[in-house]
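Colleague: Show me how the following folds:
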Amino acid sequence: MTEGAWRAELGDFLRARRGQITRAEVGLPPLGRGRRGVGLRREEVAVLSGVSVTWYTWLEQGREIHPSRQVLDAIARALRLSGTEHDYVLALAGYAAPRREAGAGPQEAPGHVRRLLDALAGYPSYAIAPDWGISAWNAAYARLYPNVASVPAVDRNLLWLVFTDPYVRALLPDWQVASRRFLAEFRAEAGPRLGEPGFTALIERLRAASPAFREGWENHDIEGFTSRERVFLHPVAGELRLEHHRLAPSDHPGLHLVVYTPMPGTDAAERLRLLGGEVS
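Modeller: A predicted model of the protein is given here:
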């Protein structure tokens, strides 16, 4: 998009939202007898945003001005823009979307995410929040890792389980390598949030509970996620060679769906059937 095009689109978008907002939402009375209580004047948006009327008018007109991120944030608040709308305004002006704060515990997976996990049937799948709390899983994952349903909610965190659950350790024949890889991926994703209370509490609990975690954490290793082969040694199905995938729903980007599918050229599909459930 050319500079002139994004300026025009930004101006049109702000003008449209200014005309749609309910005046009562921002504590303003209706415009007068017989007039709708919807829509703000430019000068009202300017006052609510803390910018001059002339400057805001130029912004709506697509003039050659350079709005700062702070000003766009203030206008987004004044117009009561949704998170998606706020991101859109910032993207038009060339700014990255703001980081949404993660909660202290596992974020609840919405119904449509749970139904998607269930639809994956014989493929072990689960959802994790930004702090890697496991917030949903399907029956196939519960058969791969039976403890997921019984572990206390505070401990139902992928990083915590990898470093503290003996069942998980036995399930991973390459635990030393896999656990370090998980830790490096977690740190790469969680870095900007490590000062948040929920993340701080998780790290401190792990440092106290696991010498292996404590040692690995001090190495400060960073690694991005890539789909790859994973090997599990299951007490019923035996050696499972699965491909590890991770996806993010566009309407809930804070959640990641982890899906394990049979590795091509192996007998993993047949072995998964030993756990029950259909595998296509």
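Colleague: contacts and neighbour counts: CA atoms only from here.
Modeller: Fine.
Colleague: ok, now how distant is V231 from L92?
Modeller: 44 Å (C-alpha to C-alpha, to the nearest Å).
Colleague: To clarify, my last question referred to V154.
Modeller: Distance check for V154 against L92: by C-alpha to C-alpha, it reads 40 Å.
Colleague: With A153 instead?
Modeller: Distance, A153 to L92, using C-alpha to C-alpha: 41 Å.
Colleague: swap in R214?
Modeller: Counting by C-alpha to C-alpha, the gap from R214 to L92 is 43 Å.
Colleague: Please compute how far the longest strand along the chain lies from its chain's middle.
Modeller: Longest strand in the chain by number of residues (criterion: DSSP state E): strand 238-247. Per C-alpha atoms, centre = their mean, to the nearest Å, the displacement of strand 238-247 from the mean C-alpha position of its chain is 22 Å.
Colleague: Second input sequence below; structure requested for side-by-side comparison:
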Amino acid sequence: MTASSQAGDLGVFLKARRAQLTPRDVGLPEDDGRRKVAGLRREEVARLAAISVDYYTRLEQGRVRASAGVLATLADALRLDEDQQTYLYEIAGKTDARPRRRRAAQRVRPAVRRLLDRLEGTPAVVLGKRMDVLAWNDAAAALYTDFARVPAGERNYVRLMFTDPGIRGMHLEWRHDARDAVAALRMEAAKDPDDPELARLVGELSVQDADFRTWWAEHRVNSAGHGTKRYRHPVVGDLTLDCDTWNSPDGSGQRLMVLTAEPGTPSDDALRILLSWTPQDRPATAPGA
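Modeller: Next comes the predicted model:
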């Protein structure tokens, strides 16, 4: 097969696969019915794959050859199964170098979970790779949301900051906090740039939110382990909390995020009142409900 025929076949396959998918299939919001083409737009696929629209257009037109790295992100963006991925690499004339073994599930160490449970009056969350929310205590659920009700695949701190109306709305300095979260995710990307789940997360948020797309393109990084967050909670009103994050010593990349109020302050009183409420007491307008 010549290089030109390979590029042509790849373009035909990409266009056909794009036409088979709907926004809902890839986690994008539905439009208002004014979609002029069947399936996904080129712009949507490009953003999901974290490549430029111009580059993706040239791929479909057979005017450029894709690298193995680009093929990997396209395979994730277009939700290709194993057979389709094999075909994709074959027609592109590339070897699929990605490891086929399943990535090990992230697991919280028992000692960390015990520590989490002992922080009864302090909201605390364990963050894993990609800033996934791996574990939390009752105080964190009272402050943010009942994470158990969030599908496991969507239980990500950055995703919730941008897509959950309750969590987004309670941040009085949302733009500052969300931009810092994007910068922290950039740090995560440096640790495992070939992580397909990270590519999918970035692609979906880039399509869904213009601010995320802009801040991600800035390549700003932030590894700060402490700061102050200001919230307006629907149950107890305004809260000013110190946020401190500790890295796990086991090299897993997991971090424990703890939020505390200065003793004797209105925020300390409000936090204690919030934690005294049972889940049944909390109103339906609580974050993430």
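Colleague: After superposition, what's the TM-score here?
Modeller: In this superposition the chains share a TM-score of 0.58, using TM-score structural alignment, normalised by the length of structure 1; 176 aligned residues with a C-alpha RMSD of 2.1 Å.
Colleague: Have a look at A153 and L92 of structure 1 and say which one is more surrounded.
Modeller: Neighbour tally, A153 of structure 1 and L92, criterion other C-alpha atoms under 10 Å: the higher count belongs to L92, 17 against 14.
Colleague: In which helix or strand does the closest residue to that one other than its chain neighbours reside?
Modeller: Distances taken as C-alpha to C-alpha, 6 or more residues apart in numbering place W6 nearest to L92 of structure 1, at 5.7 Å, with adjacent residues excluded. For W6 of structure 1, the host element (DSSP states H and E) is helix 3-20.
Colleague: Could you tell me where that helix falls in structure 2?
Modeller: Under TM-score structural alignment, the alignment places helix 3-20 of structure 1 onto no residue of structure 2.
Colleague: If you count contacts, what does that helix end up packed against?
Modeller: Helix 3-20 of structure 1 sits against helix 53-60, helix 83-92, with contacts defined as 3 or more C-alpha pairs under 8 Å, 6 or more residues apart in numbering; DSSP states H and E.
Colleague: Quick one: closest of the ones you listed to L172 of structure 1.
Modeller: Among these, helix 83-92 comes nearest to L172 of structure 1, with 39.6 Å by C-alpha to C-alpha.
Colleague: In structure 2, what stretch matches the closest one?
Modeller: Going by TM-score structural alignment: helix 83-92 of structure 1 matches no residues.
Colleague: Next, the mean deviation of whichever helix or strand comes after that helix compared to structure 2.
Modeller: Downstream of helix 83-92 of structure 1, the first helix or strand assigned by DSSP H and E is helix 111-119. Comparison of helix 111-119 of structure 1 with structure 2 after fitting gives an average deviation of 1.3 Å (mean C-alpha distance after the TM-score superposition for structure 1).
Colleague: which residues of structure 1 fall in strands?
Modeller: Assigned by DSSP E, structure 1 shows strands spanning 125-128, 134-137, 228-234, 238-247, 256-262.
Colleague: Give me the mean distance between the third one and structure 2.
Modeller: Put plainly, it is strand 228-234 of structure 1. Strand 228-234 of structure 1 sits 0.9 Å off on average (mean C-alpha distance after the TM-score superposition for structure 1).
Colleague: same check, this time on the longest one
Modeller: Once the two are superposed, strand 238-247 of structure 1 sits an average of 0.7 Å from its aligned residues in structure 2 (mean C-alpha distance after the TM-score superposition for structure 1).
Colleague: Same check on the second one?
Modeller: On superposition with structure 2, the mean distance recorded for strand 134-137 of structure 1 (mean C-alpha distance after the TM-score superposition for structure 1) is 0.3 Å.
Colleague: Which residues does that strand contact?
Modeller: The contact list for strand 134-137 of structure 1, computed with C-alpha atoms under 8 Å, 6 or more residues apart in numbering, reads 106-109, 114, 117-118, 124-129, 156-158.
Colleague: How far off centre is it?
Modeller: For strand 134-137 of structure 1, the distance to the chain centre is 14 Å (C-alpha atoms, centre = their mean).
Colleague: Which residue numbers in structure 2 does that strand align to?
Modeller: Aligning strand 134-137 of structure 1 against structure 2 (TM-score structural alignment) gives residues 133-136.
Colleague: out of everything not next to it in sequence, what's closest to I128 of structure 1?
Modeller: Nearest one to I128 of structure 1, counting by C-alpha to C-alpha, 6+ apart, is I134 at 4.5 Å.
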